[in-house]
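Trainee: just to be clear, the model below is a prediction. Sequence and coordinates:
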Amino acid sequence: MKNVLKSFFESFLRSRHMLHHFERWQTLLGSKPVGTGSISMPPDIAKALNAASRTDAGEMLVKLGSSPRGLSEGHAQVLRKRLGSNEVRHEQPLRWWQHLWQCYRNPFNLLLTVLALVSYVTEDMKATLVIGSMVVLSTVLRFLQESRSNKAADRLKAMVSNTSTVLRPAPGHKEGAAGDEGFDTTHAGTVRVEVPMRDLVPGEVIALSAGDMIPADCRLITAKDLFISQSALTGEAMPVEKFVVDRGDHAVGALERENLLFMGTNVISGTATAVIVHTGDRTFFGALAQRVTAADRGTSAFQAGINRVSWVLIRFMLVMAPLVLVINGVAKGDWWEAALFALSIAVGLTPEMLPMIVTATLAKGAVVMSRQKVIVKRLEAIHNFGAMDVLCTDKTGTLTQDRIVLERHTNAWGEQSDHVLQLAYLNSFHQTGLKNLLDKAVLSHAEMQLETRLQTAYRKIDEVPFDFSRRRMSVVVANGGSEHLLICKGALEEILSVCASVERGAEVLSLDADVLACIHSVASELNAQGLRVVAVASRSLKVDEQKPAYGVTDESGLTLLGYVAFLDPPKESTAPALRALAEHGVAVKVLTGDNELVTRKVCADVGLEVGRIVLGAEIEEMVDADLKLVVEAHQVFAKLTPAHKERIVHALHANGHVVGFMGDGINDAPALRAADIGISVDSAVDVAKESADIILLEKSLMVLEQGVIQGRRTFANMLKYIKLTASSNFGNVFSVLVASAFLPFLPMLPLHLLVQNLLYDVSQIAIPFDNVDDEFLRSPQRWNPADLGRFMVFFGPLSSVFDILTFTVMWFVFAANSVDHQTLFQSGWFVEGLLSQTLIVHLIRTRKIPFLQSRAAWPLLIMGAAIAAVGIWLPMGPLSHYFKLQALPLAYFPWLAAMLLGYALLTQAVKGWYARRYGWQ
């Protein structure tokens, strides 16, 4: 379990908008866990926690105004209003003005602002107004869209809230002081309620069991075989056992106290009750977070990819803008005008709408996926969802119905036995740990078959909780006699390891080789029928008044009684879902802790090609190089531990796959975090949900397939904008260079370039709502920088061909060939340039023939038509002189139509050749 808590801790940060802080947190800690030689706990928090550790549990409850039965709801509400939520301060969203500033402060807007100031100084108020409007519009659009996106994401994430089990005084029960009532480990006079973690306050008494997260810094009240994984804080690879009384050296630090629990850790096994001492900023976790906020925010991998694309275009601008400056300055002699023009070229090359387009596209994708019962915790995860080409999943509940029924209860020889059912029922009924589906199936079946007096005939004495190393759990019960009965239930091999005999009717036989062979034969036969076999054993124990509690050492010398066998039928939707995923290029690999016989039967039933099943014991012996080969060649892995699952995910990732992992248990947390995209369900344990990027409201591969498609659709629309921006910018600069070298005047004024760029950017706002061709959705899609650069070089100059034709027509046909007629020339190129940019959206958005074989969504069509109309109206309308344009002769428009048609035909021809040679992403 080495990485369980590190996985959880990172995901805990991520789930609360802290992903960017985690790298800073690691830097502050020197990439080390908190411990010797690392960052120390703040003195005030350490002092308070040490005092809580040394204080008797009863006194601590009194000090906090609580009792063993917890706070009343009214008292908790008063504290909540006074102390606030159990959240660290930096998790609060930015104030509106801070968000607005963030939307403005990018290199592109700063560049535009400089240009506006220069225009103002030179008394060009029209240019100042247009440029200023562009800055304001770009900033406001991004601000509004991101605000809407953040609110949508918050609403989605609110659907997946984590809760803690809190003790409340039962109605009508008088709440008293802790010192008067003592400690009642049965919690008489209390009720258990689920409270959102953010609503917890100091003094709350919480009940903990395997899989629970520690929601705040706490002091233990009761504990039973409690093991906590806190490696992310202390560096201890193995879980540590916690006790009610600290037995260690009083000189040790607060983190080493055995009776303290810390936010950011989780329960591996055992049960406990604890009182919350500190919440929010006062926790050790909160103190670390406060230090992290002093550093700048980091950048996620997805955003880093977007930034790389942006800076490619900016570097291109930094090369081309000076070149335009030199050519125009030398050719025309007016260096000031050349400088303004070069600056406007630089602005035209900047993808200032890229952040907004990306955010809008991701947000729309998240909203659509929510309607398909897929909740996106991180918008950036949508890209990985679409890029995923290998899905690793558990068997139970994913391939199967997650509706386990107890099919048989037999002795060790396969003969039906009610006695085995009775003891299995007592074990499941009295345990207080993490009740799984098998326990629920036992209870449901037994309550229909047995008399209800069995519940009251025995009283619980103690229990030995389940853990993943023993793979069994025990309860100790008594029925009034002089002996206690230990009932142990778990995996067959683990039960046999602590058994000395086996029961058959009235006989008790020794476990010799022949008997063991018979036992394994019966179990294998049940497994081959698709039944999950759980063994049941027992042992009578003499009552020892001096014995404080029972433990793992008492699980010895047991007598095997028989089996309870469960059936989890395959889902009807599993087979078609597997086929659909395969059709979309996603390979499914089954990673399960179940045995190979049951796994083979279930996989065969759902049509999954099994081949050889690789077992966890084999993986244990493999080096990483061998494992990389094995994970490629095989589809099904059984009898795995959490560490095995994590290794398999890492091996697939090292082979170049984008790996998704779907899990819902505490043992899935390491693999969930190791995967490129962690997928869980709303019914999963807290740690699994916090480790996941995507939460499914329905545990179905069919739902997952819909999410994959939406992820690819979202990525496709982002890629469209990037391709359009890159190719269009390249073509524009090429055209400007040609025109600057041969014309005695500027081919377009800085004002014209800015207005054209503004109109073009506005037309792109509808891209997130565009349709995507089915062919694009059939295979995983990833960022491909090499293809983007090649695409820009091939398609950018195509527009320049028709720009140069426009120059020729304006020069020779319409006699716009002198400085006196430059406004006509500039108006003609302004309209042609804007309409060709609007047209290229439809040409490049699909590999097919636009408008005929693939049509854009109505929002994109309407927006494009509106911008084209505005582009024609500006020189032809009454405001033309404000923009230094003039009306074009009607004879110009047939030439315009011919050039646009030629541009479309040439682009379509090059597109077909390009797709055949290089493919089409």
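Mentor: Alright, I've got the coordinates. Residues are numbered from 1 along each chain as shown.

Trainee: C-alpha only now, for contacts and for neighbours.
Mentor: Noted.

Trainee: which strand or helix spans V367?
Mentor: Element membership of V367 [criterion: DSSP states H and E] is helix 354-371.

Trainee: for the following helix or strand past that helix, which outside residues touch it?
Mentor: Scanning forward in sequence from helix 354-371 by DSSP H and E, the next helix or strand is strand 374-376. Contacts of strand 374-376 with the rest of the structure, by CA atoms under 8 Å, 6 or more residues apart in numbering, involve 153, 156-157, 366, 369-370, 382, 693-697, 703-704, 707.

Trainee: could you redo the last one with a cut-off of 6 Å?
Mentor: Contact partners of strand 374-376, identified using CA atoms under 6 Å, 6 or more residues apart in numbering, comprise A366, I694, I695, L696.

Trainee: and the first one, how many neighbours does it have?
Mentor: Right, the one you point to is A366. 29 (other CA atoms under 10 Å).

Trainee: distance of it from F12?
Mentor: Distance, A366 to F12, using CA to CA, to the nearest Å: 20 Å.

Trainee: can you pick out the most distant pair from the contacts of strand 374-376?
Mentor: A366 and L696 (12.4 Å; CA to CA).

Trainee: another one to put next to it:
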Amino acid sequence: ASRLPQTAFTPGDSERKRSTVVVTRENDTPWIITLGAPSAVRELCKFPSKDLAERFDKAIDEAARRGDRALVVAARQGTSEEELTPIGILFLTDTLRADAKETISAMHDQGITVKMLTGDGIEIARQVSHTLGLDGVVVSREIFDDEKTLDEQFEKAGGFAEVLPKDKYTAVEEAKKTHIVAVTGDGVNDVPPIKAADVGIAVNNAVDALRSTADIVLLTNGISVIRDAIIESRKVFLRVYHYSVYRISESARLIVTISLIGLLIGNYPLTPVQIILLAVLNDLPIVSLAFDHVHTARIPASIDVRRRFILGTTYGLAGIMNSMFMLWIALSVFHLPWGQIQTLFFLKLVVSGNLLIYIAHTEERWFRYFPSWQVIASISTTQFLATAWALSGLFTTAIPIWVVAFIWIWSFFWMQITEVGKILVARFVPAKAGSPQTIVEATRRAKATA
């Protein structure tokens, strides 16, 4: 047809699902030729015999079961697009990526429901859905024409076939009623649903309009990187959560302890140099928390503000009692001069504060789930430097080695009391669904059944 003079051309779109051209043959005879989806073209065809119609339908069905896409060519003399004669069927194979099934399975394991929306026929969609292992049945686009039916069947469906661009947007709005929704796509028709989604993802070969609309643009082929992004983001979430618990407790320990001692004694337990050094030494382990390993969440995590505050406050109260008892011992039992008490408090705050990381970084018992080697190395280095500085007396009053040993034993003892506080919070404060505690429990159950 491309070599013949064209007098009219109607391009295909999502509504017509076919392209139509009118060409002129010898003697200026017009012919109309149509190429498009079998369901759209068949309605315009007139089969010479019943046998040919049956063979046509059988070929289309077999192609759908194989997962092949079919395009039908039909034509007739004249310019009217009716009673066309079928000329042939083109079969196109669009193979799935090798990592597609693995990626879908990994998302299921992470508590993410995957639904497929495609403009292909329902038989092809069912074949693809079966190959990928999608949960739920595959339904045709008619479900979007009735809001009540959509509400009833949306959750049960694993895929939607023969969808129009507007149907994708409708599907996103329906899913957002009860879920956090991420959508991925590559074409202009995917712009509205990706813009409507909570997280819009453009694949590597997406059109410019879609890339500018999406929240995330993939720079590699395939969607397996989405799985990696989900896992890493959940790890980051838990690291930030544990850090916030640690920071609440450390702030309470430091501010309340210094304030109380200043009001009760009339003097402060730290010198300006010690405060500066304490801030520097505490920052080293905090930076290393970015490399800490955490339990990979198999469900979307959420912030349990109430429980986080209670947990951080519990740790903080334990630290305040720790400091006040130590002050009484230093004054009434050891009878240390104030200069040594200040050095004692500096070392105690560094050692106890760093030991708290072992407790705060996990919901499990601290000795069952150690931090990463980077965190342990930074904690050990910080504690060594603080101990050496307290013994040397550089810019401070030196303390004897027996006081240093006492501080270490004392800090380890109160570490266990703080751990008891964590156990009590876990037992008596209900955890919100998706909170770190429920994630740990879910991980334990998964390991037990593995």
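Mentor: Cool, got the structure. Everything numeric here is computed off the predicted structure, so don't read it as measured data.

Trainee: could I get the TM-score for this pair?
Mentor: After superposition, the two chains reach a TM-score (TM-score structural alignment, normalised by the length of structure 2) of 0.83; 431 aligned residues with a CA RMSD of 3.2 Å.

Trainee: which bit of structure 2 covers the helix holding V367 of structure 1?
Mentor: Following TM-score structural alignment, helix 354-371 of structure 1 has no partner segment in structure 2.

Trainee: contacting residues around that helix?
Mentor: R142, S149, V376, L379, T714, M718, P768.

Trainee: how about a cut-off of 7 Å?
Mentor: With CA atoms under 7 Å, 6 or more residues apart in numbering as the test, helix 354-371 of structure 1 has contacts from 142, 145-146, 149, 375-376, 379, 382, 707, 710-711, 714, 718, 765, 768.

Trainee: also stretch 78-92 of structure 2?
Mentor: Stretch 78-92 of structure 2 has contacts (CA under 7 Å, 6+ apart) with 22, 30-32, 44-47, 68-76.

Trainee: report the aligned residue range of structure 1 for stretch 199-213 of structure 2.
Mentor: Under TM-score structural alignment, the match for stretch 199-213 of structure 2 in structure 1 covers residues 677-691.

Trainee: tell me the centre residue of structure 1?
Mentor: Per CA atoms, centre = their mean, the C-alpha nearest to the average position across structure 1 is that of D693, at 1.3 Å.

Trainee: that one contacts D676, correct?
Mentor: No. Counting by CA atoms under 7 Å, D693 of structure 1 stays clear of D676, with 9.1 Å between them.

Trainee: where along the stretch 51-200 of structure 2 do the strands fall?
Mentor: For the stretch 51-200 of structure 2, the strands defined by DSSP state E, counting those that start in this stretch occupy 69-77, 85-92, 116-117, 137-140, 157-161, 182-185, 199-202.

Trainee: the first one vs structure 1, mean deviation?
Mentor: After superposition onto structure 1, the mean distance of strand 69-77 of structure 2 to its aligned counterpart is 2.7 Å, using mean CA distance after the TM-score superposition for structure 1.

Trainee: for that strand, which helices and strands make contact with it?
Mentor: Where contact means 3 or more CA pairs under 7 Å, 6 or more residues apart in numbering; DSSP states H and E, strand 69-77 of structure 2 is packed against strand 30-36, helix 38-42, helix 50-66, strand 85-92.

Trainee: only the buried residues of the last one, if you could.
Mentor: By neighbour count with 16 or more other CA atoms under 10 Å, strand 85-92 of structure 2 contains the buried residues T85, P86, I89.

Trainee: cool, and the second one?
Mentor: Neighbour-count burial for helix 38-42 of structure 2, with 16+ other CA under 10 Å as criterion, is recorded at P38, S39, A40, V41, R42.

Trainee: do the third one as well
Mentor: When burial is assessed from 16+ other CA under 10 Å, helix 50-66 of structure 2 yields the following buried residues: A53, F56, I60, D61, A63, A64, R65.

Trainee: just stretch 170-181 of structure 2 next, same as before
Mentor: Result for stretch 170-181 of structure 2 [16+ other CA under 10 Å]: buried residues T170, A171, V172, E173, E174, A175, V181.

Trainee: the third one corresponds to which position in structure 1?
Mentor: Put plainly, it is V172 of structure 2. Using TM-score structural alignment, V172 of structure 2 pairs with V649 in structure 1.

Trainee: in this structure that match contacts A675, no?
Mentor: Yes. When contacts are counted by CA under 7 Å, V649 of structure 1 is listed as touching A675 (6.1 Å).

Trainee: what's the biggest helix in structure 2, counting residues?
Mentor: Counting residues, the longest helix in structure 2 under DSSP state H turns out to be helix 224-265.
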